[in-house]
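Trainee: Structure for this input, please:
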Amino acid sequence: MTRIAIIGSGFGGIAAAVRLTQAGFSDLVLFEKSDDVGGVWRENTYPGAACDVPSHLYSLSFAPKADWSRRFAPQAEIHSYLRDVARDFGVLRHIRFGTEVLGAAFDDDTGTWRLDLAGGAEHEADVLITATGQLSRPSTPAIVGLDRFEGTAFHSAEWDHDHDLTGERVAVLGTGASAIQFVPAIAPRTRSLTVFQRSAPYVLAKPDRAYRGRATQAFARVPGLLRLSREGNYLSNELRSLGFNTEPRLLFAHRAAYRRHLRASVPDPVLREKLTPTDPLGCKRILLSNDWYAALQLPHVDVVTDGIAEVRPRSVVTADGTEREVDTIILGTGFAATEFLAPMRITGRGGRDLHEQWRDGASAYLGTVVPGFPNLFVLYGPNTNLGHNSILVMLEAQVGWVVQAVRALAEGRVRRLEVRRDVAEAFDAWVQERVGHTVFAGGCRSWYLTESGRNTQNWPASTLTFRRRLRRLRLEEFEPAPVPVAGGARAQD
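Mentor: All right, here's what the predicted structure looks like:
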């Protein structure tokens, strides 16, 4: 019997649990620190939260949903979808809610993983799968005085729904993917709203619309129609890989669309200049919104491009010395994306510390396995993020590969799976060389990069390439060399 531990119950954790149980592995447990499934879609409940990938594509291939309310689903609906999948596929019975994993250590003698749980308990597993994602830990900027602010302050991923913003003077720090959604949602009810912008994002019109009853009925009743919509969205997005990863000049259509959207939305040339990006298109995440520019033109909304010098008990002071009194500060400052698997401590073979091994930037073979850490599989790991398509395509490719790996272990074809260091290093060299020629290497400062400038987040090729690389597990890429074990454990029926 192969014992499997999965950390996290977002898309990755749920997909892994479903596919593993379908393959016959029932001795598995998902550890979830919260009291519900959902990952980032459980945590990010800020006003206006929604997906920027079409709903039919931002869903699991084995669990299509015909009755999405909109072409781009809102947060609550995606969270509900994940709850439904976990229930319908029998995942809930495997989840230990309210159980945080503090760390995990590989035992060289037994070849197993020992998980340290909050409260002092332990759990032992043959296979460890982490599904904590890249966007799970909110990032707080190092601004002088922020911790001494006497008003209300919170991160967008930890929204304070008990705090009423009506009639308040609100400061928003950041203009990323979250801010462009919640600012339009809260702006009308504030007394004043100041948006502190470090760099202007590229914002395209969002081709969103509500699905009418006839459309959802057709998706449910007409054979192949929902799959056709999904595949059409996938292929349309996949074509953009050429612009992101091969020749940035091929993004000319996106550049033209952005310019048209900005010109049509912002007639004031002074404000339009503030909102014009200076970074290359695609170097940072391209955003979608139909109401961001309109919100910034409300009479009580101000966009400030001067850097923040400090936060005082009741105000924010910029580098030019201007002091603005505020009642609430909302941090739209993103996540500590490059700090993979933190704050857990992961210890591999010979007592090696994973974060120490990754001190110069995380890397993993195929974004999934790390030399020195046998039977550890990382979902949505280093260099698996995308700028052009749905991350769920990448996750499902990883999950399929992990199922093959677990089957090899369970059938006794290998004693343990540890990727060869030379294989991992050659792959990492290929990734870093390729990513250096992508749009992500345009010279901007983004959450894709470590402090040293290493890109640990993005996949520098098409998802077709990634899926092809993970189609078949190659045991020759692992060491120690595969050693047959007589009478090895098999998957449960």
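
Trainee: From now on I want contacts and neighbour counts done on CA atoms only, so please keep to that.
Mentor: Fine.

Trainee: got the contact list for the nearest residue to residue 105 once chain neighbours are set aside?
Mentor: Spatial nearest neighbour of residue 105, chain neighbours left out: residue 347 (4.5 Å); criterion: CA to CA, 6 or more residues apart in numbering. Residues in contact with residue 347 (CA atoms under 8 Å, 6 or more residues apart in numbering) are 103, 104, 105, 106, 353, 354, 373.

Trainee: Inside helices: which ones of those?
Mentor: Within the contacts of residue 347, residues falling in helices by DSSP state H are residue 354.

Trainee: Please generate a structure for the following sequence too, so the two can be compared:
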Amino acid sequence: MTPDHEVLVIGAGFAGIGTGIGLRRAGIDGFAIIDQQDGAGGSWHTNRYPGIAVDITSFSYSYAFEPFPSWSRIFPPGAELKAYADHCIDKYGLRPHLRFHAKVVRAEYSEQHHLWRVFLADGASLTARFVVCATGWLTEPKRPAIEGLDAFKGDVLHTARWDPSLELTGRSVGLIGTGASAVQVIPEIAPRVESLHVYQRTPIWVFPKPDFAVPEPVRRLFGAAPWTQRAIRLLTDTATEAGFVIAMIHHRRFPFLVKAGEAASRLYLRSQVKGDRELMAKLTPAYRLGCKRPSFGKGYWRSFTRDNVRLVTEPIERVTETGVRTADGAEQRFDVLVLATGFQTLENLPPFPVHGAGGRELREFWRTERFQAYEGTSVKGFPNLWFIVGPYSFTGGSWFGMIDYQVTHALRVIREARRRRATQAVVRPEKHDRSFRETLRRVPGTVFAHGSCRRSNSYYFDERGDAPAVRPASTYEAAWRARHFDLDDYAYAGPLGRPA
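Mentor: Predicted coordinates for the structure are as follows:
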């Protein structure tokens, strides 16, 4: 049976775009990239809240092979990331391969025909020999399970589904959550609202954000001599690996790195809240740096010193028709509720049922036998399928570093299958299990094994206490392994199951 596409890429964010570029560069043109949204860019297409910007420098937050000389700032705003996505699509000729408004509701593997059938919400279906799931983490907003939320009679909006037409000036606003999006949106809206109450469950480690405009002469230099921008990227990548990844992954060996980071963050907090010890205590995390995603902030902590901003640490009891009631019985009235409560992450992996060999459903497999994958990308019993963001795939450095090595892994296997004229490639169970054992062997040496992580309410962790959102390895090691793993770790088969 001839499939509709040789390769089907699900998701048109940077992971899907990077996969498409990799396929084009490998000479594979029989592919399609589908996405449920009306445009490309993933999170940078759908997220439009005030203050949205990247929280890693633009030199690292881009494809290594495609430096972008036109960034306006060190940490560019979201609109520029969306523009960069469109730039890459046009430069590498991906427009003809894109299909939008294509929401996947189910995927099933045919052992007889060695292909995937992907069913869409509009009733259509597509077939593909190989599937790359590039849906990422940050696609489905997480709505908090707070009693009475649906009964609130004012305006309610999630930061991931921001309504630009909603006017906040002069209104009383309650904001729930103090994660990465809250760090960006609070300083933007605090000066113009009448009052802002921020409901905090768990504080976040924050570092100063050295966000400067990139001078025009420097941008011209980057355009004329791209190697200069690549040189800066090497420095920022190395700093990220040394300052965060090494500290997080090798915490047992280098505990002083985490302690130094915490000291720097506390010093920054002290400078922002002007000696208010009570406020400083409320904003200081009680868990190790690295247990939960930290952030770079520009005015976040200082916002809590404003007369119209109040930090609330009492647990929320319920949302009423007019406001929020906390466990101490206090109730505050609001015109608007902002939910800065992040996304479904591990719960959304993958965001639709996937049935592999024997009809087994992938999410059921992960939830009964633990999140696991060979090199963070493929799963035993699920042939011809790779995840750009899978269990233990992201190293904690640049998102683009992960995209690069995961695409490299998938393309090596697809090219090998083509060379052997195979129609099926599936990771061998013993190789898959060995990879998972090696991952688990490293975990005790990471910061995730620290007892304080249980207090962090971090999306890195699942219900078992595992931390499958982060790979216990450096980006450099993961990239090396993607280029050198043994291709015979996969079993290849041709039509009718004949070995290839």
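
Trainee: just to revisit the earlier point, okay, the residue nearest to residue 105 of the first structure and residue 365 of the first structure: tell me how far apart.
Mentor: As judged by CA to CA, to the nearest Å, residue 347 of the first structure and residue 365 of the first structure stand 18 Å apart.

Trainee: Over to residue 446 of the first structure?
Mentor: 23 Å.

Trainee: higher neighbour count, the two?
Mentor: Each of residue 446 of the first structure and residue 365 has its neighbours counted (other CA atoms under 10 Å); residue 365 has more, 23 against 14.

Trainee: Now check that one against the second structure: what is it aligned to?
Mentor: Mapped onto the second structure by TM-score structural alignment, residue 365 of the first structure lines up with residue 374.

Trainee: Kindly report the same for residue 466 of the first structure.
Mentor: Residue 466 of the first structure maps onto residue 478 in the second structure, by TM-score structural alignment.

Trainee: Wait, its match touches residue 403, no?
Mentor: No. Counting by CA atoms under 8 Å, residue 478 of the second structure stays clear of residue 403, with 10.9 Å between them.

Trainee: Most neighbours of all the contacts of residue 347 of the first structure, which one?
Mentor: residue 106 leads the contacts of residue 347 of the first structure on contacts (other CA under 10 Å) with 28 neighbours.

Trainee: mind checking what that one lines up with in the second structure?
Mentor: So, by TM-score structural alignment, residue 106 of the first structure is matched to residue 109.

Trainee: for the closest residue in space to residue 92 of the second structure that isn't next to it in sequence, helix, strand, or coil?
Mentor: Nearest residue to residue 92 of the second structure in three dimensions, chain neighbours excluded: residue 21, at 6.3 Å (CA to CA, 6+ apart). Classification of residue 21 of the second structure using DSSP: H, G, I helix; E, B strand; the rest coil returns helix.

Trainee: excluding its backbone neighbours, what's nearest residue 97 of the second structure?
Mentor: Using CA to CA, 6+ apart and skipping residues adjacent in sequence, the residue nearest residue 97 of the second structure is residue 32, 4.7 Å away.

Trainee: my read is the one you found is in a strand, agree?
Mentor: Yes. The assignment for residue 32 of the second structure is a strand, going by three-state DSSP.

Trainee: List the contacts of residue 137 of the second structure.
Mentor: Shown in contact with residue 137 of the second structure (CA under 8 Å, 6+ apart): 343, 344, 345, 346, 348, 349, 389.

Trainee: swap the cut-off to 7 Å and go again
Mentor: Going by CA atoms under 7 Å, 6 or more residues apart in numbering, residue 137 of the second structure touches residue 345.

Trainee: again, but for residue 312 of the second structure
Mentor: Contact analysis of residue 312 of the second structure by CA under 7 Å, 6+ apart lists 197, 198, 199, 200.
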